[in-house]
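Undergrad: Structure for this input, please:
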Amino acid sequence: MAPTLSAPQVPDPMQAPPVRWGVLGPGGIASTFAGAVRAGTRSMVVAVGSRSAERAAAFAGRHGVERSYGSYEDLVADEGVEAVYVASPHSEHHAHALLALAAGKPVLVEKAFTRNLAEAEEVLAAADAEGLLAAEAMWSRYLPSYDVVRRTVEDGTLGDVLLVEAEHAQLLWPDGPERLSSPDLAGGALLDLGVYPVAFADHVLGGLDAVRASGTLSDLGVDVTTTVTARGPRGGIAHLWCSMGAATACPATVVGTRARLELSGGGSFYGSGASVHLVAPDGTVLDEWVPTVTEHGFRHQVAEVARALAEGRQETWSVPWDATRRVMATMDEVRRQLGVTYPGE
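TA: Model prediction:
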């Protein structure tokens, strides 16, 4: 019998218990989050906070949010908020996560979790000390497609995994958002785009070491294009790259001794519209998994956080603390080799 993909076992997000969310930072990704909460879960966004009362009020109006605040302090103090989604720029994740945790609120922090491993350790230590959940919003790792990949690899269908290839390139520089160009905002391709290939390789291989990186930097000293090779704990090699100076189809491949997985479609390997194909060495497609729902991919991370909170856990299954630590450590080493540093590091 021909080998097949392992089926995902991700629960229906609509079956997760409801959580009352506060959104810290009303930017574009927060709008995506709020839309997914409303359309794909039983949870709700009940409050939003910004340094600008006007921006917070505008966000609240667009998304039907009850309360808006002109400060982050007021948001995290809201007694009706059960969990805080930190959607500020990378440079502020550390301070804003600590602010919410100090107010007794569990946090879901956008990727990259922080600027570096040292900041991540401080956030996780604070969560541990307070007995609160802290989770990284690497939304792709919560998707059913990633569960298909993980289970298929673990079931041995591919044989020994020899290679993971993944790329993420979007044309966002030099005319894109300021946050990507600015060292003050922890800009560059790696933390914004490269985190997807790095996290995918970590997901498949269970960690990365022997990291080797090269790349090109902007005139302000952030990375524009970065390539990474690394090795997993069982010998598999990762070949990863990212760029904010060009655009590609953003595919990914997991190559084993018996078969390979190809992730593509829907705009990227990491998106909720991506399909997973099981391919024989001769190129024959043996099996495929195609998502039945491609909208509101953030709903899966929202639901998993809700389940973790209901069960009294401080970590999510899809992105445990050790995974966040490993990814941050890898990106620290990449930046060290590239010579990219941020103010205050």
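Undergrad: contacts, neighbours, all on C-alpha from now
TA: Will do.
Undergrad: And the nearest residue to A100 once chain neighbours are set aside, how far from G49?
TA: Nearest residue to A100, sequence neighbours excluded (Cα to Cα, 6 or more residues apart in numbering): V76, at 5.5 Å. According to Cα to Cα, to the nearest Å, V76 stands 8 Å off from G49.
Undergrad: which residues are common contacts for those two?
TA: Residues touching both V76 and G49 (Cα atoms under 8 Å, 6 or more residues apart in numbering): G22.
Undergrad: Now do the contacts for the one residue sitting closest to the centre of the chain.
TA: In the chain, the centroid-proximal residue (Cα atoms, centre = their mean) is M138; its distance is 1.6 Å. Contacts for M138 (Cα under 8 Å, 6+ apart) come out as E110, K111, A112, Y196, V319.
Undergrad: I have a second one here; can you model it like the first so I can compare?
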Amino acid sequence: MTGTPDPLGWGILATGKIARSFATDLALVPGSRLAAVGSRSETSARAFAEAYGDGRTRAHGDYAALVADPAVDVVYVATPHSLHLDGSRAAFRAGKHVLCEKPLTLRASDAEELVRLAREHDRFLMEAMWTACHPVIRQLRRELASGRFGTPRHLAAELGFRVDAPPTDRLLAPELGGGALLDMGVYPLTLAHLLLGEAEELRAVGVVTDGGVDLDLAIAGRYPGGAIASLHASMTSWSSRAAALATDLGRIELEGDFHHPTAAVFTPVGRPDQRVVLTGEEPVVGRGYGNEIAEVERCVRAGLRESPLVPHAQTLTVLRQLDALRADLGIRYPDD
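TA: Modelled structure (predicted):
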């Protein structure tokens, strides 16, 4: 008789807001546990371990100790964008698998380096694009591929909120990859890729500060089969966070925040009584980070080195799009 496998040991690198959300959902995934947490401050690491750990969770006052911890199987990199490359590189060199926050790196060339390192060290690597792992989005992609809802023609998606923060805040720091494009724009771009395929043409206009930070932007895209997209991201206004896809048979609306929706609703034109509501073929775990965590666990236990839901090629494609859109907007990061 085969016993229950030992829980996968997770190490969380950094203790900010996204790390806290992730740790909350991690506790809901039966095959995983928080083995350790690392911060540049031992006080912060200890407080995080006490708040989200299981009594055995170790706290490390530096990142090097976290990735070296033998109880850690997978490192979740939750630092600002500009530190993703260094954190992931250190984890690979320590023999760990990596789940790294989105976008994977500041630029596509750095992401290509991480993919190379993952292969060199024979470790799993996945960008933490929880939207691609979300049950509603996965079911919607399957239904679109079947042709049930017709041919996609136009996707509209927007994500934004007002950022009231000092100039030193991460979101307003170009050296950390701050700005609407990488923090918000990556979501509608990824949604368009998931639902429409790889973009054939993208153009961006926006508002950029004198310091080189993009505050608001609009992206127009052309996709396979003649589909188009209107995508928006903002750090100065409260968007609807909605997305809708028009097809030649009707309209699909994502309910709630589109990047982690509660449902996808297809309404055929002229036949509202025949609408179809998709809520996913499996439950949403926590806020949805749990589904992402479960996908990493599944892949690692199966010996996979990338996820079919968030393959390396998809991550690199979207990052190359971000690079090109930054060029449109005239945004440069250090080391570009």
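Undergrad: In helices, which of the contacts of M138 of the first structure appear?
TA: Residues of the contacts of M138 of the first structure located in helices (DSSP state H): Y196.
Undergrad: Can you convert the contacts of M138 of the first structure into a markdown table and add a column each for neighbour count?
TA: Putting the contacts of M138 of the first structure into a markdown table (neighbours: other Cα atoms under 10 Å) gives the following:
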| residue | neighbour count |
| --- | --- |
| E110 | 22 |
| K111 | 23 |
| A112 | 28 |
| Y196 | 27 |
| V319 | 20 |
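Undergrad: Can you list which of the contacts of M138 of the first structure are found in strands?
TA: E110 (DSSP state E).
Undergrad: With distance to E121 of the first structure as new columns, can the contacts of M138 of the first structure be given to me in JSON lines?
TA: Formatted as JSON lines, the contacts of M138 of the first structure follow (distance: Cα to Cα, whole Å):
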{"residue": "E110", "distance to E121 of the first structure": "16"}
{"residue": "K111", "distance to E121 of the first structure": "15"}
{"residue": "A112", "distance to E121 of the first structure": "13"}
{"residue": "Y196", "distance to E121 of the first structure": "20"}
{"residue": "V319", "distance to E121 of the first structure": "15"}
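Undergrad: what's the closest of the contacts of M138 of the first structure to G131 of the first structure?
TA: V319 (17.6 Å; Cα to Cα).
Undergrad: Which position in the second structure pairs with that closest one?
TA: The alignment partner of V319 of the first structure in the second structure, by TM-score structural alignment, is V310.
Undergrad: Would you agree that match is in contact with A132?
TA: Yes: counting by Cα atoms under 8 Å, V310 of the second structure touches A132, with 6.5 Å between them.
Undergrad: mind listing the strands in the stretch 51-200 of the second structure by residue range?
TA: Secondary structure of the stretch 51-200 of the second structure by DSSP state E, counting those that start in this stretch: the strands cover 58-60, 74-77, 97-100, 125-127, 152-160.
Undergrad: what span of the first structure lines up against the second one?
TA: Correspondence between strand 74-77 of the second structure and the first structure is established over residues 83-86, with TM-score structural alignment as the criterion.
Undergrad: List of residues touching that stretch?
TA: Here stretch 83-86 of the first structure makes contact (Cα under 8 Å, 6+ apart) with 19-25, 76, 93, 96-97, 100, 105-110.
Undergrad: average offset between it and the second structure?
TA: Taken over the aligned residues, the distance from stretch 83-86 of the first structure to the second structure averages 0.3 Å (mean Cα distance after the TM-score superposition for the first structure).
Undergrad: For Q301 of the first structure, I want the exact helix or strand it lies within.
TA: Secondary structure from DSSP states H and E places Q301 of the first structure in helix 299-310.
Undergrad: quick one: buried residues of the helix or strand that that helix is followed by?
TA: Beyond helix 299-310 of the first structure on the C-terminal side, the first helix or strand identified by DSSP H and E is helix 321-338. For helix 321-338 of the first structure, the neighbour count (16 or more other Cα atoms under 10 Å) marks 321, 323-335, 338 as buried.
Undergrad: if we can go back for a sec, quick check, nearest of the contacts of M138 of the first structure to V148 of the first structure?
TA: V148 of the first structure lies nearest to V319 out of the contacts of M138 of the first structure, by Cα to Cα, at 15.5 Å.
Undergrad: can you give me the helices in the second structure?
TA: Counting by DSSP H, the helices of the second structure are 17-26, 42-52, 63-68, 84-93, 108-120, 130-133, 135-146, 180, 186-196, 289-301, 312-329.
Undergrad: Let's have the ones you listed in TSV, adding distance to L231 of the second structure.
TA: Converted to TSV, these look like this (distance: least, Cα to Cα, whole Å):
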stretch	distance to L231 of the second structure
helix 17-26	24
helix 42-52	36
helix 63-68	36
helix 84-93	26
helix 108-120	21
helix 130-133	16
helix 135-146	17
helix 180	12
helix 186-196	6
helix 289-301	24
helix 312-329	12
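Undergrad: Identify, out of those, the most deeply packed stretch.
TA: Highest mean neighbour count among the helices of the second structure (mean count of other Cα atoms under 10 Å): helix 180, with a mean of 28.
Undergrad: For it, grab the matching residue range in the first structure.
TA: Helix 180 of the second structure maps onto residues 189 of the first structure, going by TM-score structural alignment.
Undergrad: mean shift of that stretch relative to the second structure?
TA: Stretch 189 of the first structure differs from its equivalent in the second structure by a mean of 0.7 Å after superposition (mean Cα distance after the TM-score superposition for the first structure).
Undergrad: Could you tell me how far that stretch lies from the centre of the chain?
TA: When distances are taken as Cα atoms, centre = their mean, to the nearest Å, stretch 189 of the first structure is centred 14 Å away from the chain's centroid.
Undergrad: Next, the buried residues of stretch 246-258 of the first structure.
TA: C250, P251, A252, T253, V254, V255, G256.
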